[in-house]
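1. kindly return the folded structure for what I paste below:
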Amino acid sequence: MAGLFDPYTIKGLSLKNRIMMSPMCQYQANTDGTVTDWHFVHYGARAIGGIGLIMLEASAVEARGRISRHDIGIWSHEHEAGLKRIVDFGHQYGSKMAIQLAHAGVKAETDEPNVAPTALSHFERYAVPQELTVGEITQIVGAFATAAERAVRIGFDTVELHGAHGYLINQFLSPLTNKRTDEYGGSFEKRLRFALDVIQAVKGVLPAEMPLLLRVSATEYSNEGIDIHEMVKMVAAFKQAGVDMVDCSSGGTLPVAPPAIYPGYQVQFADAIKQGADIPTIAVGLLDTPALAEEVVRNNRADLVAVGRGLLRNAHWAKVAAQELKVTFELPNSYARAY
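-> Next up is the predicted model:
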């Protein structure tokens, strides 16, 4: 069975190891959504550190879709040069580069009114949003496709749709936040429609060999919300529409915490979706202990392991993990003397 430091290939994407840098907002972008030197250094350091797949943080497909005023954007040509500089540098050190395409919906914090499937907010910090019209929904679907085209042109190796944590795609999926009575809400099938429209639109502009990733909240920690059983059914539909791999997180729709948080607490979701929907998965959630990350891959509970906080603490996390697991792993010569 393959381990954490074995290569992995899905369609035309070949990774040198099975470590993914989890997408983590840095809140360091310029107010027009362009990246800064912070992003270049931040992501570049992790490429030098040998990460197989570096997933850039949530990048908004339109200005009003930013989580904050200092989030990365990918809705304009003005965003391309800075992103390309990061991608090209990452490629120099053998990392594959990905970007998470996002729209925050009701959870946006910009100067524009928030939008959502329904005029409803579960969070005190967010204003009640404007309910999207069908025409506006179509425009946002197009914005996702345009952003994906831009990502391909920049040179990203794959893209991930952010369908988790109570952001716009998740808002359409969830019965907690989608109270529509038209073709985009109500039944299970209608709640899927926006996500399926986005998937099909994005898939239509990606090269055939480029995999499409999707991040989901496998459970919303509410008896009235999505649970893992419903999410497996959703992922089966997403797979049929063109999703190639699922990044398995949880929560975010409501201001509630999981009942218990511990290393590996979300691996069960990656495992259940991998087996139940027969699709490759990425495990997340406090997986920065090398032995645990290795266990997840060795036991085929997920295909990749996403490391977040561990890579914030140490850009060379992969080297430390390799030493602990007694695997040969070389950093650039400039850093060799450190080990």
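
2. all contacts plus neighbour counts: C-alpha atoms, from now on.
-> Will do.

3. identify the residues contacting residue 281.
-> 245-248, 270-271, 273-274, 302-304 (C-alpha atoms under 8 Å, 6 or more residues apart in numbering).

4. how about those residues, which pair is most distant?
-> Of all pairs drawn from the contacts of residue 281, the widest gap by C-alpha to C-alpha lies between 273 and 304 and measures 13.5 Å.

5. hang on, the earlier thing: looking at the contacts of residue 281, which is nearest residue 195?
-> residue 246 (13.5 Å).

6. which residues touch whichever strand or helix holds that closest one?
-> In this structure, residue 246 sits in strand 245-249 according to DSSP states H and E. The contact list for strand 245-249 (C-alpha under 8 Å, 6+ apart) reads 164-165, 211-218, 235, 266-267, 269-270, 279-285.

7. could you also give me the structure for this second sequence? I'd like to compare it with the first:
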Amino acid sequence: MAPASISPTSTSTTSLHDSASTHHAAALSAQPNLNPPIPGIPYFIPQHKVSPGAAYPTTAKIPTLFQPLTIRSLTLKNRIVVAPMCQYSVAATGPTVGALTPYHVATLGHYALKGAGLVFIEATSVQPCGRISPNDAGLWSDAQIDGIKAVADIVHAQGALLGIQLAHAGRKASQTAPWIGGGHNGRRKNGMRSTKDVGGWGPGGVVGPSGGREMVWDGRDETDPEGGFWEPRGLTLQEIGEMIEDWKSAAVRAVRAGVDVIEIHGAHGYLISQFLSPVTNKRTDGYGGSFENRTRFVKEIIAAVRSVIPEDMPLFLRLSMTEWLEGSEVEKAAGGSWDMESTIKLAKMLPELGVDLLDASSGGNHHRQNTAQFSIKDYQTKNAGRIRKEVKADGKGLLIGAVGLITDAEQARDLVEEREPSLGEEAQAVHELTDAEQGRDPYADVVLVARQFMREPEWVLRVAHKLGVDVAWPSQFLRVRFPKL
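-> Take a look at the predicted model:
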């Protein structure tokens, strides 16, 4: 029987399109997808052949700044980290209180797109009363997981890692955003207290290791219109135990959200920092008095977080290396302060507690601190180098992160680069610990950069270009790539 014939005039348009589609599909199936999407993301993002910010293989020596760094099971493609930066851009009330938004996807995702190896979400409170302002991020509820997951998706799509800084502001909580309180425009030296009618929780809801009028951060009474902080009340032992559990619960949620690295915020005069310092910790129980007691709170938080996150997940701790109160009347009145010696002593304990990296910052615990901040670029990084040297000499495997006024390519490169000292440096090092002796070893293992990324989201790509390092650019930006030097 002869096959049925179909005349051209009887062929439908649909049949022609179906035939063409089948032919096209067959042609595509014979070759790999030339522009495959990132799997597991609910929208299209092309896979980069090489992650943005990663150095291409070369026979030339690549600066350490652009060499990978493995921490437990994870590898950073370079040593440049976006430090946590508060944005005061989440809802203060309602069903989305404390949850990240598309704004955070746009800002944090763009830092990853432009080549950062690790991007940190801003200080994220483990309790509602731990936010610096009502508009700060939180992770005390499962409802806040999805916002973080959205940020994780865009960051991972660029081959970067995502970190989160878990925090509690303690006596520095319930303020307003700085552009409301005047902290960034010169109208006021301090911030402005948030009252309950705008989502705040003071007075009465702000806590610290110790309470009372003398514990107000800026020393101003609550009736003073120029004051920016509430009077805290001292935490009970039961509340301390509950807070440690809340840190643990927030860590579990961070893992569920797809975060790669957790950092515990123990710096800048926030709650952990307040416990560490004899200036702000006047407790007479097991959490106050001696160094052992004042460090108990942070050690118990570290243990709690480490117990619920994967064994191969990196854990960081940010500390203020010093309060910048050495020799001051404040220190004399308190019988001491948190200083470099205190930090080094605690740093040597951290590896055994499960901490992988110390994020070495400073200050923030008292309004009368005396520091050269913003006038001397190495006001923090030199101290980070000292800690790294002493921890290394003690045989401890603790990584160090340097942060503070890191803006230049050469500066960032030199902080993590091992260099040979000159003969003059050798002679000088015989007598004292000097910058030259520090120059033999890196000051740090990674650099954490904050404000410069806000000025230049493409900072990683600019640094690579200036240092003559050939790094990958995002696929969508190749047509505007800097020309090779």
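
8. report the TM-score for the pair.
-> The TM-score (TM-score structural alignment, normalised by the length of structure 1) is 0.97; 339 aligned residues with a C-alpha RMSD of 1.3 Å.

9. in helices, which of the contacts of strand 245-249 of structure 1 appear?
-> 235, 267, 269-270 (DSSP state H).

10. the strand holding residue 246 of structure 1 vs structure 2, average offset?
-> Once fitted to structure 2, strand 245-249 of structure 1 is off its aligned match by 0.4 Å on average (mean C-alpha distance after the TM-score superposition for structure 1).

11. what's that strand aligned against in structure 2?
-> Alignment note (TM-score structural alignment): strand 245-249 of structure 1 is matched to residues 357-361 of structure 2.

12. which residue numbers in structure 1 go with stretch 340-347 of structure 2?
-> With TM-score structural alignment as the criterion, stretch 340-347 of structure 2 aligns to 228-235.

13. which residues does the matching stretch contact?
-> 192, 218-219, 246, 269, 272-273, 276-277.

14. 10 Å instead, please
-> Outside of stretch 228-235 of structure 1, the residues within contact range by C-alpha atoms under 10 Å, 6 or more residues apart in numbering are 173, 188-189, 191-192, 195-196, 214, 216-221, 226, 237-238, 241, 243, 245-246, 250, 268-270, 272-279.

15. list only buried entries from those.
-> 173, 191-192, 195-196, 214, 216-221, 226, 237-238, 241, 243, 245-246, 250, 268-270, 272-277, 279 (16 or more other C-alpha atoms under 10 Å).

16. show me the residues you listed that map onto strands.
-> Those of those mapping onto strands are 214, 216-217, 245-246, per DSSP state E.

17. what about residue 182 of structure 1, which SS state?
-> coil (DSSP: H, G, I helix; E, B strand; the rest coil).

18. strands along the stretch 51-200 of structure 1, start to end?
-> Using DSSP state E, counting those that start in this stretch, the strands found in the stretch 51-200 of structure 1 span residues 53-60, 96-102, 115-116, 130-131, 158-163.

19. what range does the fourth one cover in structure 2?
-> Taking TM-score structural alignment as the measure, structure 2 aligns residues 233-234 with strand 130-131 of structure 1.

20. quick one: the matching stretch to structure 1 mean distance?
-> Mean deviation of stretch 233-234 of structure 2 from its aligned counterpart in structure 1 after superposition (mean C-alpha distance after the TM-score superposition for structure 1): 0.7 Å.
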